[in-house]
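Q: Pasting the sequence and the predicted model now:
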Amino acid sequence: MRQYQIAVIVGSLRRESYNRNLATAIVKLAPPEFSFTQVQISDLPPYNQDDDENQAASVRRMKAEIQAADGILIVTPEYNRSIPGILKNVLDHGSRPYGQNVWAGKPAGILGASPGNTGTAMAQQHLRNILSALDVPTQGQPEAYIQVREGLFDESGDIGEASRPFLQKWMNHYAAWVKRHAT
């Protein structure tokens, strides 16, 4: 049976981030042939085109992890009705220098959680626009704009009972998406 390695990008640096918790919990709903690794992004310098010919070791490491992955899972908060700057930074680093875009062709899924009623709808829409420009086939349905409220996670940090059916359906679609598009 083929194994699928998924690079997980969490668009938050906060230790107790809802989205980091969601990323950690949702991967437990994946089929056994999937393995997930959260990519370290906090040590990336701000993207600067002047550095394209001599990228930092952290940038080269991140790009190698994305290149080796069969798919991408992005779990992000919404900041000021868009994506966090740290997430844009990792996307820019991975797409540069021109012609060396490690994101191209990697099937992606997007999730996000927020205490607000609309979850991370605007951030996810902006992210879809960016991923389209980077040639990333992105799962369209089901969308998951998750409101953080009691019961999302259980006492052990796993997906709570009430949220599990919806998020299991999302993960099943994501796994099928990756299998269909992974090269």
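A: Structure's in. What do you need?

Q: contacts, neighbours, all on C-alpha from now
A: OK.

Q: could you measure the closest residue to residue 106 other than its chain neighbours against residue 48, distance?
A: Nearest residue to residue 106, sequence neighbours excluded (CA to CA, 6 or more residues apart in numbering): residue 71, at 5.1 Å. From residue 71 across to residue 48, the span is 26 Å (CA to CA, to the nearest Å).

Q: Mind checking which of these two has more residues around it?
A: residue 71 (30 against 12; other CA atoms under 10 Å).

Q: what about residue 37, how many neighbours?
A: Neighbours of residue 37 (other CA under 10 Å): 17.

Q: That one looks like it's in a strand, true?
A: Yes: in this structure, residue 37 lies within a strand as judged by DSSP: H, G, I helix; E, B strand; the rest coil.

Q: can you tell me which residues contact it?
A: Neighbour list for residue 37: 5-8 [criterion: CA atoms under 8 Å, 6 or more residues apart in numbering].

Q: Use this one as the comparison:
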Amino acid sequence: MKVLAIAGSLREKSYNRGLVRAARALAPSGMEIIEADISDIPLYNGDDDGDDRPAPVTALAEQVKAADAFLFATPEYNYSIPGVLKNAIDWLSRVPGGIFAGKAAAIMGASMGGMGSSRSQYHLRQVLVFLDVHPLNKPEVFVSAAHEKCDDNGDLQDEATKEMIGKQLAALQAWADTLQ
């Protein structure tokens, strides 16, 4: 199973990119997690949307098409998903063929606050409805006080959180199998 992971942060040492790295290490047998790079996606402009989409958008769209499922790791900015994540999704939603449709997704997120990106995760679920993505309901992964659970490189150190990520990935694998 190929899982495309999309982190909603561009920072190299972000806690959410650290969650993706942890997920790659914790992936169950038969699951390959590939991290998407959204750093070169330009701001969405309908004038640039057509057969001549920017190359980074086309490359990401090919990754989405090839994926069996998705893993989103999102921080929370102003009670919502980061602009870079929403921008990438906006571009991809315009690609003909409903490239997200019918696929499973898991959502996780880390923040320094006490709610662990819960509001952004719920907003992301609303966006995924339009894309016809089927988010996994449980287990949820909300990493609060991420600065206490990750090292200076953003790498997850907390064993209880790693255990939750492992459970979420196993559930994602089962959910994706059910949907196929």
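A: It's in. Please read all numbers here as calculations on a predicted model, not as lab measurements.

Q: and which of the contacts of residue 37 of structure 1 is nearest residue 183 of structure 1?
A: Ranked by distance to residue 183 of structure 1 (CA to CA), the contacts of residue 37 of structure 1 are led by residue 5 at 11.8 Å.

Q: Please verify my assumption that that closest one contacts residue 30.
A: No: look at residue 5 of structure 1 against residue 30 with CA atoms under 8 Å: they stay out of range, at 11.6 Å.

Q: More neighbours: these two, which one.
A: The neighbour count for residue 5 of structure 1 versus residue 30, taken as other CA under 10 Å, is higher for residue 5 (19 against 16).

Q: What's the match for the more buried one in structure 2?
A: The equivalent of residue 5 of structure 1 in structure 2 is residue 2 (alignment by TM-score structural alignment).

Q: distance of its match from residue 22 of structure 2?
A: From residue 2 of structure 2 to residue 22 of structure 2 the distance is 16 Å (CA to CA).

Q: How about residue 57 of structure 2?
A: Using CA to CA, residue 57 of structure 2 is found at 26 Å from residue 22 of structure 2.

Q: for residue 62 of structure 2, same thing?
A: Distance of residue 62 of structure 2 to residue 22 of structure 2, given as CA to CA: 24 Å.

Q: go on, residue 153 of structure 2?
A: As for residue 153 of structure 2, its distance to residue 22 of structure 2 is 12 Å (criterion: CA to CA).

Q: So for the two, which residue has more residues nearby?
A: Set residue 153 of structure 2 next to residue 22 and count neighbours by other CA under 10 Å: residue 22 wins out with 18 against 12.

Q: got the residue ranges for the strands in structure 1?
A: 4-10, 34-38, 71-75, 108-114, 145-147 (DSSP state E).

Q: now the contacts of residue 37 of structure 1 in a markdown table, with distance to residue 136 of structure 1?
A: Converted to a markdown table, these look like this (distance: CA to CA, whole Å):
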| residue | distance to residue 136 of structure 1 |
| --- | --- |
| 5 | 16 |
| 6 | 14 |
| 7 | 13 |
| 8 | 14 |
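
Q: one step back: alignment lookup: the residue nearest to residue 106 of structure 1 to structure 2.
A: Residue pairing (TM-score structural alignment): residue 71 of structure 1 is matched to residue 69 of structure 2.

Q: residues contacting that match?
A: When contacts are counted by CA under 8 Å, 6+ apart, residue 69 of structure 2 touches 1-4, 103-105, 172, 176.

Q: which of these does structure 1 keep?
A: Contacts from those that recur in structure 1, judged by both residues aligned by TM-score structural alignment, their matches' CA atoms under 8 Å, are 1-4, 103-105, 176.

Q: Among these, which one lies nearest to residue 123 of structure 2?
A: Using CA to CA, these come closest to residue 123 of structure 2 at residue 105, 14.2 Å.

Q: Near the alignment partner in structure 1 of the closest one, how many other residues are there?
A: Using TM-score structural alignment as the criterion, the counterpart of residue 105 of structure 2 in structure 1 is residue 108. Look at residue 108 of structure 1: counted by other CA under 10 Å, it has 26 neighbours.

Q: middle-most residue in structure 1, spatially?
A: Against the mean C-alpha coordinate of structure 1, by CA atoms, centre = their mean, the closest residue is residue 74 at 0.9 Å.

Q: what does residue 52 of structure 1 align to in structure 2?
A: Residue 52 of structure 1 maps onto residue 49 in structure 2, by TM-score structural alignment.

Q: Show me which residues of the longest helix along structure 1 are buried.
A: Longest helix in structure 1 by number of residues (criterion: DSSP state H): helix 164-181. Neighbour-count burial for helix 164-181 of structure 1 flags 164, 167-168, 170-171, 173-175, 177-179 (criterion: 16 or more other CA atoms under 10 Å).
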